[in-house]
Every structure is written in structure tokens, then in C-alpha cells.
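Peer 1: sequence and predicted structure, then a few things I'm wondering about:
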Amino acid sequence: MKTIFDQTVRNELTNRIGKLSPESKAEWGKMNVYQMTKHCNRWNNWVLGKEDYADYAYKQDFIGKIFGKWALKSNTKNDKPIGKNMPAGKAFTIKEIEGDVEAQKIKWIQLIADYEYFSNPGFVHDFFGKMSKTQIGTFAYKHFDHHLRQFGV
């Protein structure tokens, strides 16, 4: 399975991000390209423990405690892509509709490169709960692949 911790996969993602433009249109979902790139950057900062998440108290939501492990296993057991129209979650919803897409792309590429040195042992996904590094790597790839497919790249 593909993982964000593989340099070849990071290169593939970087190349796909490079194909996005401010004019890119979503094939599904509610986000525009600016919102999607900013969403991915916020999510990266959360997983990597950067910026606003440097001292963040990670915790699993109540509903995640019930269904999270099942959903995590379902999402990381094979190469099946994440389905269309999955909700982003309140913390990762981007309300502003305009911004600098090129700046967001540059930041996203830099954050993807940071997975080479991933070290956030306290990370707990708000729905899935505690994840192994292997699960983080697989799900991070699938999350980015989902959004890049959403915009046709």
C-alpha cells in the first residue's frame, strides 16, 4: 500500500499538487481549490504537530470511541481510495472562499516533505483514535489522494 513515508509517493503527490491551479474545479464536494489546499495544510499541521498544534491536546471524540477503530481498519486495510463527499470535520472546514492558491501549494509541498522526519508520538486522530505510524502513513496518502482526485489531478 502507498504511504506518505515513501519518498517515491511524496514525489508523486508533489507532482500532482503542482498540477493544481487557481482555476482548478472540483469534480465533487463543496470546497473550492483554495479551501481544499488550505484544508490539507491545516490537516498536515495537525498530524505533524506543527503551528497551532505544537502543544495541542490530542483526543478522540466520543463517537470515534465507538466506531473509530473499525473505520480506521476499513480505511487502511487495502488500496481502495476514500469515497467521495466525506465530511471534513469542523476543525478542518475552511470558511474563507478566496486566497492565494499558489502559496497554499508551496506550503503543502513543504509539509509533505516533512513526513520524511515524522515524529509526533502523541498524535491521536479525533475519530480513529491512536494510530500506528503505518496507519498514519497510509491514511495521509489516501487523504491527499482523495483531494487531488477531487480536483482531477
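Peer 2: Received the coordinates, thanks.

Peer 1: please make it C-alpha for all contacts and neighbour counts, starting now.
Peer 2: Fine.

Peer 1: how near is residue 24 to residue 129?
Peer 2: With the distance defined as C-alpha to C-alpha, to the nearest Å, residue 24 ends up 33 Å from residue 129.

Peer 1: roughly how far does the residue of the chain positioned farthest from its centre sit from residue 128?
Peer 2: For the chain, the residue at maximal distance from the C-alpha centroid (C-alpha atoms, centre = their mean) is residue 66, at 22.5 Å. Using C-alpha to C-alpha, residue 66 is found at 10 Å from residue 128.

Peer 1: do residue 140 as well
Peer 2: Here residue 140 is placed at a distance of 13 Å from residue 128 (C-alpha to C-alpha).

Peer 1: tell me which residues in stretch 95-112 are buried?
Peer 2: Residues 101-102, 104-105, 107-109, 111-112 are the ones in stretch 95-112 that count as buried (16 or more other C-alpha atoms under 10 Å).

Peer 1: got another one to weigh against that:
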Amino acid sequence: MKNLFEEKVYVEIRERLAQLSPESNRQWGKMSPAQMLHHCQAPLNIMLEKNDYGLKPNWLAKVVFKKALYNDKPWRKNLPTAKAMKETTERDFTTEMKQLESLLEEVHNHRNRDEWPEHPGFGHFTKAQYGQMQYKHLDHHLRQFGL
């Protein structure tokens, strides 16, 4: 599984993001490109302890879904989104792109950090699992727009 902490993977994600435009057509789902950019900031904000989105520990999520967050199997289309991370407000594409790029850079700047905080809903992730999960989430949404 690709890991966002790897230099070439970080570059890949940045290059794919650069191909996104406000006019990009989604292949599935309801979010516009700007809404998707805003939504993709949430897991990074959680990881960087900037916002916990009101998520609470969930034993069912830990037992049933946690491994799917970082394993090699791509997420299927139209997966349900956690209520706290649903995006229905229209957003400014340029603002959201800059914010996501900034968060990605911040995570990248911490790539040598070994310990990361517990996820408020899923509990402990290793550094590798966090990097894989972040890649998998971004990849899922870039594929949503054909990238």
C-alpha cells in the first residue's frame, strides 16, 4: 500500500491534485471539486490535532472498519461519509485547494515523526497506517474525479 509519508507518493498526490479544476466531472458521489477538497482536509486535520470533528471512540468502527482504512483494497464507490465530515456547503475551489495543499505540506514536513495521536474514532494507528490511510482517502477522492 502506498504511504503518504513516502516522497514519491507525496509528489504523486500533489501532481494529481494539480490536475483537478472547478469544472472536473465527478464519476460518482455528490460533492463538487471544491467540496471534495474541503472534505479531504478533515482526516489531515484530525491527524495534526487541529480538529476532532466531534468524533467519539467507536468500538464497532475499530473492530469492523479500521483495517479497511489502510489495507491494499481500494474503497468502493459511494461509500457513506461520516456525518461530521459530510460536505454540503458550496466552497471556493482556490481557497480549498490552497488549504489542502498547506495541510499536505504540513504532514509531509512531519514525515520523520514516529508517534502520532490517537484517532478520536478509531484509536491508535501506527505511522505507517496513518500514512497509508491518508493516501487511500486522497486516492479515493481523486479517482472520484477521474484522476
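Peer 2: Arrived safely. What you are looking at is a predicted structure, and each value in this text was computed from that prediction instead of being measured.

Peer 1: fetch the TM-score of the aligned pair.
Peer 2: Comparison of the two superposed chains (TM-score structural alignment, normalised by the length of the second structure) gives a TM-score of 0.85, and 144 aligned residues with a C-alpha RMSD of 2.2 Å.

Peer 1: follow-up on the earlier one: neighbour count: residue 24 and residue 129 of the first structure, which is higher?
Peer 2: Taking neighbours as other C-alpha atoms under 10 Å, residue 24 of the first structure and residue 129 compare with residue 129 leading, 19 against 15.

Peer 1: isn't the more buried one up against residue 68?
Peer 2: Yes: the criterion here is C-alpha atoms under 8 Å, and residue 129 of the first structure meets it with residue 68 at 6.4 Å.

Peer 1: what does the residue farthest from the centre of the first structure correspond to in the second structure?
Peer 2: Under the alignment (TM-score structural alignment), residue 66 of the first structure maps onto residue 60 of the second structure.

Peer 1: okay, and that match sits in which element?
Peer 2: Using DSSP states H and E, the secondary-structure element containing residue 60 of the second structure is helix 59-60.

Peer 1: next secondary structure after that helix?
Peer 2: The first helix or strand that comes after helix 59-60 of the second structure along the chain, using DSSP H and E, is helix 93-109.

Peer 1: helices or strands next to that next one in the packing?
Peer 2: Helix 93-109 of the second structure sits against helix 33-47, with contacts defined as 3 or more C-alpha pairs under 8 Å, 6 or more residues apart in numbering; DSSP states H and E.

Peer 1: number of residues surrounding residue 89 of the first structure?
Peer 2: The local packing count at residue 89 of the first structure equals 9, with neighbours defined by other C-alpha under 10 Å.
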